[in-house]
Every structure is written in structure tokens, then in C-alpha cells.
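Asker: My questions are about this predicted structure, shown below with the sequence.
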Amino acid sequence: MNDRTHTPRQPGAASNEPLGRFFQLGPDLMCIVTQAGTFKAVNDAWLDILGYRPDELVGRSLLDYLHPDDHDATVALVRRMRDGERVRLFRNRYRSRAGEYRWCEWNAVMSANGEIFAAARDITDQEVVRDELEASVAHNRMLLREVQHRVKNNLSIVASMLAMDMSRLRDPDALRALGDARERVKTIADLYTLLHRKPSNDTIDLREYLSELVARVYRSMSSPADHVALQESFDPVGVDFDTAVCVGLITNELVTNAFKHAFPGSGGGTVRVEVARVADGRVRLSVSDNGVGLPDHTGPDNALSTGFQLVAALADQIGASVDVEHADGTRISVEFSG
């Protein structure tokens, strides 16, 4: 236990006795610094926290005990204080008598005569906890990226196995079913590829994800002889991973369906994919074409195809509404929270 009974009285610590007592009673580091940057007075908390007696510090430069990495920032702060800036929650490290550095969080003000009145709280324990948490988060992120990479590779293997099975089939219906399944697997694999490129996994940029997805579908479904153009318009929208999976699969189904069925006579046309922010923080995904259109009664509640049933199920999973318009071709809109 530190003995505080023999601490000498410091010159200039306080000119009146009540203020001096208050100065010494503070549990945090308190000090007065001269214009020359030397300690004029410090309280007994310096002994408790850093191990220095007040008489050891008076007359010494406040920079003598600083961590080297904090020197420039502290000097710059003192200069700004001379211009009238008041310090709040400034952090630096001071060396203790034992040789370790303690984190201090300062509030300070400069008086009219150029002296600095400052108080600091020892926040070393909080900094240690924060460093441990940051290290843990970094480790978990590394593990997550490794898992994502392995999932992506496994999905690619599944897609390759489906392609091998397709090469041995002759039945058109079986080929079509396996082809659709393979495209759905690749849609999810694309999302994991995007995740692996990102430094953070907080949100998925739909513009980047869907642009790559739609381009892949276009390459696989279209040929120059079809004369079908693809148009895109994507507002910047970020969503969580689960929503991105559903929106990606919905987009894959709708765009694939448009290329397959909207232009049966190969007379050409246009498929347009849009993502736009609408009212109340909602996001609208729209896939439209100017092809032959769907039967008037077709909608999410009476879908006959597996693809449309999947769209309805995925939309329900993210609380989205589905709207089908039949004028001048087909326009299917899926609106969800973004």
C-alpha cells in the first residue's frame, strides 16, 4: 500500500486550503503544467496510479514520461490548446515507475496565463479489454472467411457434379431440371465468392452481386442469334447475407425465365433488371421483358411452374411482396425491406 503521509507540500498546487484539499482528494490524475511544459503541481493520484511521488514530478517536462508513439500527437494538442481548443477525452500513454505504460484519458483547459489545468482517468484496463475483443473479432473473421471459402469450393464441386450428370443424360426434362438446379447452386456460390473478396461481412452490395449474377445468366442463356438485349439499373443497396441469398435466387429465376420463355420466335427483345429504393425504406427488384407475356391469371398465388413457386417461397421468407404486370410483355416486381 502506498504511504501518502510524507508527501511534501507542492508549490503552487492551490493558493487556498479548501481548493488544495479538493485537488489532493481526486482519485484521477490531476496536474497544473506551466507555459514551459513542466509540471507545476500534481496530486497524490500520480503515486497511486503511476508510482511517482509528486515532488519527483514537479519541474519535470510532461513529455518525459510519454510513450514515444504519443509524443507528436500530444505536442500538437498543446499547440492547439494555445489557439483556444479545449481538450476532451484525449488518450495517450504514460510510463509508470515500474516501466509499464498506462493509458490515460485527458480533459484539459489552458488558462489565460498559459498554464494547463488537466485531469486524466486511467483507462488501461478498458484498453486491454478492447484490444482482446478486437483480437477475438479479427480471429473470428479469419475463421468465418475460411468457412466461406470452403463453402464456396463445396458449392462449386456440387455444380461440377451436376454438370457431369447432365453430360450423361438425354431426357430433356431431366436435363432442364438439373440445369436449373446447377444455376441455383452457382447463384449461391457467387455470393460466397463476393463475400470472400470483401474486407467486411456486414452487408452485401446488391448492385455488385446482382450485376455479376445477371451477366452470368446472360452469358449462359443468350446468343447473338437471339437478338435479346440486357439492360440493368441498380441503386446502391446493402442488405444482410440471408436477404442477399433470397434476392439472388429470385433474380436468377426471373431472369432465366425471361430468357427462356419471353421470346420463343427469336424475334429479339429486351430484358431489364432494376433495383431501386422506394418509399419507407423499402427496395424494389423488378425484372421485365417486352416479349410474349404470361397468361393474365399468372401470379404468385397460382403459380404453376417450379421457378415461380420458388420465387413466391423465397419472397415469403424475407417478407417481400410480389406483383405481376402483364402490359407490353411481363414485369415482375419484388418489394422487400432494405
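Answerer: Received, thanks.
Asker: Please count neighbours and contacts with C-alpha atoms only from this point.
Answerer: OK.
Asker: Which neighbouring elements make contact with the biggest helix by length in the chain?
Answerer: In the chain, taking DSSP state H as the definition, the longest helix is helix 124-167. Helix 124-167 is packed against strand 101-110, helix 172-197, with contacts defined by 3 or more C-alpha pairs under 8 Å, 6 or more residues apart in numbering; DSSP states H and E.
Asker: hey, which of the ones you listed is tucked in deepest?
Answerer: Burial of these is given as mean neighbour count (mean count of other C-alpha atoms under 10 Å); strand 101-110 ranks first at a mean of 20.
Asker: what about residue 322, which SS state?
Answerer: Counting by DSSP: H, G, I helix; E, B strand; the rest coil, the backbone at residue 322 sits in strand.
Asker: Reformat the helices and strands packed on helix 124-167 as CSV; add distance to residue 274.
Answerer: Listed next are the helices and strands packed on helix 124-167 as CSV, based on distance: least, C-alpha to C-alpha, whole Å:
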stretch, distance to residue 274
strand 101-110, 50
helix 172-197, 18
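Asker: Residue 208: which of the ones you listed is closest?
Answerer: With C-alpha to C-alpha as the measure, helix 172-197 is the member of the helices and strands packed on helix 124-167 nearest residue 208 (8.4 Å).
Asker: just to revisit the earlier point, can you check what angle separates the longest helix of the chain from strand 101-110?
Answerer: 110 degrees (axes from the mean of the first three to the mean of the last three C-alpha atoms, to 10 degrees).
Asker: Put this next to the previous one:
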Amino acid sequence: ETAVLGAVRDITPRKKMELALRESEDKFRKLAEDAQVGVYLHQDGIFRYINPCFARMFGYKIDEIVGRLGPVDFCHPDDWPLVARKIEARYRDEEAKAHYNFRGVRKDGSVRIMEVYGSRTTFQQRPAIIGMIMDVTAEKERERKLQASLKEKEVLLQEIHHRVKNNMQIISSLLRLQARQANNPHFEQLIQVCQNRIRSMALIHEKFYETSDFTKIDFNDYARRLLSYLLAIYIKDEKQITLDIGIQDVFLDINKAIPCGLLINEIVSNSLKHAFPGGKRGTISLKMRRTNHQEVELIIADDGVGFPPKFDLHKITSLGLQLVKDLVRQLGGHFELIQRRGIEYRIYFQG
């Protein structure tokens, strides 16, 4: 008697998986084919897949590349060591993903700047590299032109600050010559005050000329140079006055730096002229920091003789102290005048 023995197995799950895989592959291929960036997959140094955009980017047809050419054929010789290291690192799992630029060579020999993103994958159960590539030559050229334009503007700004500083020095020299011709000690003193104010502004432009950052200047170096200049002008014995300067990371733009520099000039000049009569020894301190409220706190103090009795700040008539009030107002700030052992100005403004 003849019999047939067979086995039946339900392969529905497997068929569903195969169908899902085909659908996934179709979706990926559709997405890659329509992409406006180059999409590629290479294995063993040969491209196994590229999309139409990749082919157009390098001036080839797809069948001229797939299965025939590899990354080395599209890379400038000088950049190939970098590209080869990046590929090898991904094959060795030292680098999961890579993002870098290199010079690509088109079929006609022209060179373009390429930006590539790549990662390791599996193709036919073996390691491969999949990624995207874009021609960024135009973007890089725009960046280069922008950088060149910025450099030209930096040079121009430096030249402007340099010329302003020089013009201020010329004005100061003309005032000095005029003062000598007048042969009047009081007039000479007035001219010296004007020269100091000009010098305080010229130093700002000098600092901007010396720095590569035209948005702000470091006030620590500026204040030290200004106070050293004023000390040399007003004090003959360098041991008579001690300067105590402490400025903690205060940077100001030119709109704040010039009135602040003039403010320091007025207060310190006043101390040097009046606080230490008869060669009296003493200290002038200048402290500057940012508060927790992001205000700039400027404290200028001396331990000299102080203001005369019954002094009323609101009834002042001297140009120097009037300038102090006006400059603080220009900074959008406020100040306190404290008379202890000498005089102390506490000035606050947004900077």
C-alpha cells in the first residue's frame, strides 16, 4: 500500500517579515532616489549603491560607478589619507559616525569641496559604510569672502582708531604750544587739564587699535596706563603716592569706555591736585567689578585731606565735579560720595 508522508509548516510570519523588509527597502530606495544630496553605500573599497544625485555631483552615470569605482577615485590625492583613516576607523568600530570635508574630484577633473556624513552598517551580512555627501563649494566660497570682508573692516577700524588717536595727540600738542606762548601759569594749568582729558580719550582709541576685538576693551590695562600717566603729570616724587588698582574682568564698549575713562581722569586728577598738599604721602585706589546685578561698580578713593567743612555736593560750581555728575548721567548710572578718611566715589552703571 502506497503512502505519502509530508510536513506542513506555517511560514506566514516569515513571509510577513520578508514583505516588510521589501517595503522598507523600497521606501529607502524611493527616499534616496529623490534626495537632493548624494547617498552612497560602499563595501570593500567599491560603491555598491549610489543615488542619482551622487552621480550628477561627480559628473558620472550610475552604472559607471556602482561595482567599479570606490571612494579613492573621487578624492583629491592630498586628502585621501584623511578619508582613508575615517573609513578605516568606522570599519574598526573606533568611530561610529564621521563628519568631515574633503576635496572631491569630478569626472572632468574639476575639484569641489565636499561635506560627508557617514556611519557603519551591514550589507549582505558584511560590514559596509553608508552615508550622505553634499557639494559645499559655494558655501565655502561665501565664507571665504565673508572672512576677507571682515578682515578688511577690522583693518579699516584699526586705522580709524589709530588716526583718531594721532589727531588727538596733535590737538594736545597744539594746546601745549599755545600755553607756552601765553606765558600765563594759570592758563597753562587749564590747558594741562584739557590735555589730560584728551589723553584719557586717546588711550581708549589706542587700546582699540591694539586689540583684535573692536566691540570692547579690557579696562584693567587701560586704567593702569591712565593712572600712571596722571601720576607722572602731577606728582614729582614717585614715592609720594601709591596706586592700588584692582579690576576684575571688566570689558566696556566704546560708548561706555570713553565717558568712564573721562570720569576716572576727573576724579583721580582732582585727588592728585588737592588731596595731598605739601608733599603729603598717601594712596589712591581704583576698584572695578561687576556686581550680581550685572552692574559695573567703580570705586575711586583716596586717603587725603578730604573736602572742606560744610561741603555740599549739590552746590558745586567747579567744572571738574560738574563733569563727574554729567559723565555719570551719560553712563546711565548713579553715584555716592562718601567722606571718611579722604574721599570715596562709588559709581554704578550698566555696562
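Answerer: Great, that's in hand. Note that the structure is predicted; figures quoted are calculated from it, not measured.
Asker: between the longest helix of the first structure and helix 172-197, how big is the angle?
Answerer: 160 degrees.
Asker: Please say which position in the second structure residue 220 of the first structure maps to.
Answerer: By TM-score structural alignment, residue 220 of the first structure lines up with residue 233 in the second structure.
Asker: Would you mind measuring from its match to residue 269 of the second structure?
Answerer: Separation of residue 233 of the second structure from residue 269 of the second structure (C-alpha to C-alpha, to the nearest Å) stands at 9 Å.
Asker: now do residue 336 of the second structure
Answerer: From residue 336 of the second structure across to residue 269 of the second structure, the span is 18 Å (C-alpha to C-alpha).
Asker: Between the two, which has more neighbouring residues?
Answerer: residue 269 (21 against 11; other C-alpha atoms under 10 Å).
Asker: so which strand or helix has that one?
Answerer: Using DSSP states H and E, residue 269 of the second structure maps to helix 254-274.
Asker: Just name whatever secondary elements that helix is in contact with.
Answerer: Using 3+ C-alpha pairs under 8 Å, 6+ apart, helix 254-274 of the second structure is in contact with helix 185-210, helix 219-234, strand 295-302, helix 319-330.
Asker: Identify each buried residue in the last one, please.
Answerer: For helix 319-330 of the second structure, the buried set under the neighbour-count rule, 16 or more other C-alpha atoms under 10 Å, comprises 320-321, 323-324, 327-328.
Asker: Over to the shortest one?
Answerer: Buried residues in strand 295-302 of the second structure, defined by neighbour count with 16+ other C-alpha under 10 Å: 296-302.
Asker: which residue numbers in the first structure go with that strand?
Answerer: Going by TM-score structural alignment: strand 295-302 of the second structure matches residues 282-289.
Asker: contacts for the matching stretch?
Answerer: Outside stretch 282-289 of the first structure, the residues that touch it by C-alpha atoms under 8 Å, 6 or more residues apart in numbering are 237, 251, 254-255, 258, 262, 269-278, 329-338.
Asker: just stretch 200-218 of the second structure next, same as before
Answerer: Against stretch 200-218 of the second structure from outside (C-alpha under 8 Å, 6+ apart): 154, 157-159, 161-162, 164-166, 168-169, 222, 226, 249-254, 257-258, 261-262, 265.
Asker: which residue numbers in the first structure go with that stretch?
Answerer: Aligned using TM-score structural alignment, stretch 200-218 of the second structure spans residues 187-205 in the first structure.
Asker: picking that back up, residue range in the second structure corresponding to the longest helix of the first structure, please.
Answerer: So helix 124-167 of the first structure sits over residues 137-180 in the second structure, by TM-score structural alignment.
Asker: chain center to that stretch, what's the gap?
Answerer: Centroid separation between stretch 137-180 of the second structure and its chain, computed with C-alpha atoms, centre = their mean, to the nearest Å, is 19 Å.
Asker: how far apart are it and its match in the first structure?
Answerer: If you overlay the two and look at stretch 137-180 of the second structure, the average distance to its match in the first structure is 1.4 Å (mean C-alpha distance after the TM-score superposition for the first structure).
Asker: does the residue nearest the centre of the second structure belong to a helix or a strand, and which?
Answerer: Taking C-alpha atoms, centre = their mean, the centroid of the second structure lies closest to residue 213, which sits 7.5 Å from it. Assigned by DSSP H and E, residue 213 of the second structure belongs to no helix or strand.
Asker: picking that back up, ChimeraX command for the buried members of the contacts of stretch 200-218 of the second structure?
Answerer: Burial among these is assessed by 16+ other C-alpha under 10 Å; the matching ChimeraX selection reads:
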select :154,158,161,162,164,165,168,169,222,226,250,251,252,253,254,257,258,261,262,265
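Asker: Which residue ranges of the stretch 1-150 of the first structure form strands?
Answerer: Here the stretch 1-150 of the first structure has its strands, by DSSP state E, counting those that start in this stretch, at 29-33, 39-42, 87-95, 101-110, 116-122.
Asker: could these go into CSV alongside distance to residue 319 of the first structure?
Answerer: Output for the strands of the stretch 1-150 of the first structure, formatted as CSV (distance: least, C-alpha to C-alpha, whole Å):
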stretch, distance to residue 319 of the first structure
strand 29-33, 55
strand 39-42, 62
strand 87-95, 44
strand 101-110, 47
strand 116-122, 49
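Asker: Looking at the ones you listed, which is nearest to residue 61 of the first structure?
Answerer: Closest among the strands of the stretch 1-150 of the first structure, using C-alpha to C-alpha: strand 39-42, at 6.3 Å.
Asker: Show me what that closest one packs onto, helices and strands only.
Answerer: Against strand 39-42 of the first structure (3+ C-alpha pairs under 8 Å, 6+ apart) you get strand 29-33, helix 54-57.
Asker: Now do the buried residues in that strand.
Answerer: Applying 16+ other C-alpha under 10 Å to strand 39-42 of the first structure flags 39-42 as buried.
Asker: Where does that strand end up in the second structure?
Answerer: So in the second structure, the equivalent range for strand 39-42 of the first structure is 47-50, judged by TM-score structural alignment.
Asker: residues contacting the aligned partner of residue 111 of the second structure in the first structure?
Answerer: Structural alignment (TM-score structural alignment) places residue 111 of the second structure against residue 101 in the first structure. Contact analysis of residue 101 of the first structure by C-alpha under 8 Å, 6+ apart lists 67, 93-95.
Asker: circling back to that earlier point, average gap between the match of strand 295-302 of the second structure and the second structure?
Answerer: Mean for stretch 282-289 of the first structure is 1.1 Å (mean C-alpha distance after the TM-score superposition for the first structure).
Asker: hang on, isn't residue 98 of the second structure packed against residue 119?
Answerer: Yes: look at residue 98 of the second structure against residue 119 with C-alpha atoms under 8 Å: they come within range, at 6.3 Å.
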